[in-house]
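The amino acid sequence is not available; the structure is as follows:
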């Protein structure tokens, strides 16, 4: 349970970093940490439910592009999380594919850095 809560916090911080550096990705209200926590929960659920299906279907393209198609899959997951959180009234807004792609890259880097910092806590399973 602690690992799951830590995963939500790390994802929320990564989403905050994305909203600060990527134009076209925003969470409203921007100063409410609970908004980021709820959006992070939606993103984690989308990533856990839809992510494996997209990765399985996109595996040939990922192999063919030497892993670059994984960025497209992550961008699609961010777009889907944005749509779903908008439908739930949680406030994540992604203005298109290019901001989603840039957001996926920044989110991956931010999550990786936080994983290095929190490595002793054990984000990995």
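The structure has been received and is ready for your questions. Computed from a predicted model, the values in this text were never measured in an experiment.

Please make it C-alpha for all contacts and neighbour counts, starting now.
Will do.

Break down the chain into its helices, ranges please.
Listed in chain order, the helices of the chain (DSSP state H) span 2-21, 33-49, 51-57, 59-64, 69-88, 97-117.

Flag every buried residue along the last one.
Read it as helix 97-117. Judged by neighbour count using 16 or more other C-alpha atoms under 10 Å, the buried positions of helix 97-117 are 99-108, 110-111, 114-115.

Show me what it is in contact with.
10-11, 14-15, 17-18, 21-25, 71-72, 74-76, 78-79, 94, 123 (C-alpha atoms under 8 Å, 6 or more residues apart in numbering).

at 7 Å what do you get?
Contacts of helix 97-117 with the rest of the structure, by C-alpha atoms under 7 Å, 6 or more residues apart in numbering, involve 10, 14-15, 18, 22-25, 71-72, 74-75, 78-79, 94, 123.

And stretch 35-50, by the same measure?
Counting by C-alpha under 7 Å, 6+ apart, 8-9, 11-12, 15-16, 29, 77, 81, 85, 90, 92 sit against stretch 35-50.

Below is an additional structure, to be compared with the one above:
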């Protein structure tokens, strides 16, 4: 679970570096890493709690679009993460829907690649206490 949090933080960091519309407040490198970890935690909670509800509610649109609408849902979850981060004063911001959409694409690709290296303990039959 900690490795997934680090992978999400890295993916968020890549999106922040690549897109000028996703910004991370200044400060020391240690503070920036801590902010990315906090944002990754918020992003994980949003994806675990809000995204399934939103996906079920919009299921007809998701099916009609053959799943392409899931990109819009991912963008909205990223945008919501930015709003929640703003409420907590994290200093990480997504400026507008298009930046959220492209950021969601980047985060999805980077997370997929990193999670492929991390693997899944459940698939390997291991249990962690």
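Okay, I see it. Keep in mind it's a predicted model, so treat the numbers as computed, not measured.

just to revisit the earlier point, would TSV of the contacts of stretch 35-50 of structure 1 with neighbour count be doable?
Output for these, formatted as TSV (neighbours: other C-alpha atoms under 10 Å):
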residue	neighbour count
8	21
9	17
11	24
12	25
15	26
16	22
29	13
77	22
81	24
85	21
90	21
92	31
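
In terms of distance to residue 66 of structure 1, which of those residues ranks first?
Nearest to residue 66 of structure 1 among these: residue 77, at 19.6 Å, using C-alpha to C-alpha.

how much space between the closest one and residue 83 of structure 1?
10 Å (C-alpha to C-alpha, to the nearest Å).

what do you get for residue 10 of structure 1?
21 Å.

cool, and residue 75 of structure 1?
Taking C-alpha to C-alpha, one finds residue 75 of structure 1 at 12 Å from residue 83 of structure 1.

of these two, who's got more company?
Taking other C-alpha atoms under 10 Å, residue 75 of structure 1 and residue 83 do not tie; residue 75 has more neighbours (23 against 17).

Please report the distance of the more buried one from residue 96 of structure 1.
From residue 75 of structure 1 over to residue 96 of structure 1 (counting by C-alpha to C-alpha), the distance is 10 Å.

rewinding a little: among the contacts of stretch 35-50 of structure 1, which two are most distant?
29 and 77 (21.7 Å).

Residue 79 of structure 2 matches what in structure 1?
Mapped onto structure 1 by TM-score structural alignment, residue 79 of structure 2 lines up with residue 79.

so how far is residue 122 of structure 2 from the residue nearest the centre of structure 2?
Centrality entry for structure 2: nearest residue to the mean C-alpha point is residue 43, 4.9 Å, by C-alpha atoms, centre = their mean. For residue 43 of structure 2, the distance to residue 122 of structure 2 equals 22 Å [C-alpha to C-alpha].

circling back: can I get the buried residues of helix 97-117 of structure 1 in JSON lines including distance to residue 53 of structure 1?
Listed next are these as JSON lines, based on distance: C-alpha to C-alpha, whole Å:
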{"residue": "99", "distance to residue 53 of structure 1": "23"}
{"residue": "100", "distance to residue 53 of structure 1": "19"}
{"residue": "101", "distance to residue 53 of structure 1": "19"}
{"residue": "102", "distance to residue 53 of structure 1": "22"}
{"residue": "103", "distance to residue 53 of structure 1": "21"}
{"residue": "104", "distance to residue 53 of structure 1": "18"}
{"residue": "105", "distance to residue 53 of structure 1": "20"}
{"residue": "106", "distance to residue 53 of structure 1": "23"}
{"residue": "107", "distance to residue 53 of structure 1": "20"}
{"residue": "108", "distance to residue 53 of structure 1": "19"}
{"residue": "110", "distance to residue 53 of structure 1": "24"}
{"residue": "111", "distance to residue 53 of structure 1": "22"}
{"residue": "114", "distance to residue 53 of structure 1": "26"}
{"residue": "115", "distance to residue 53 of structure 1": "25"}
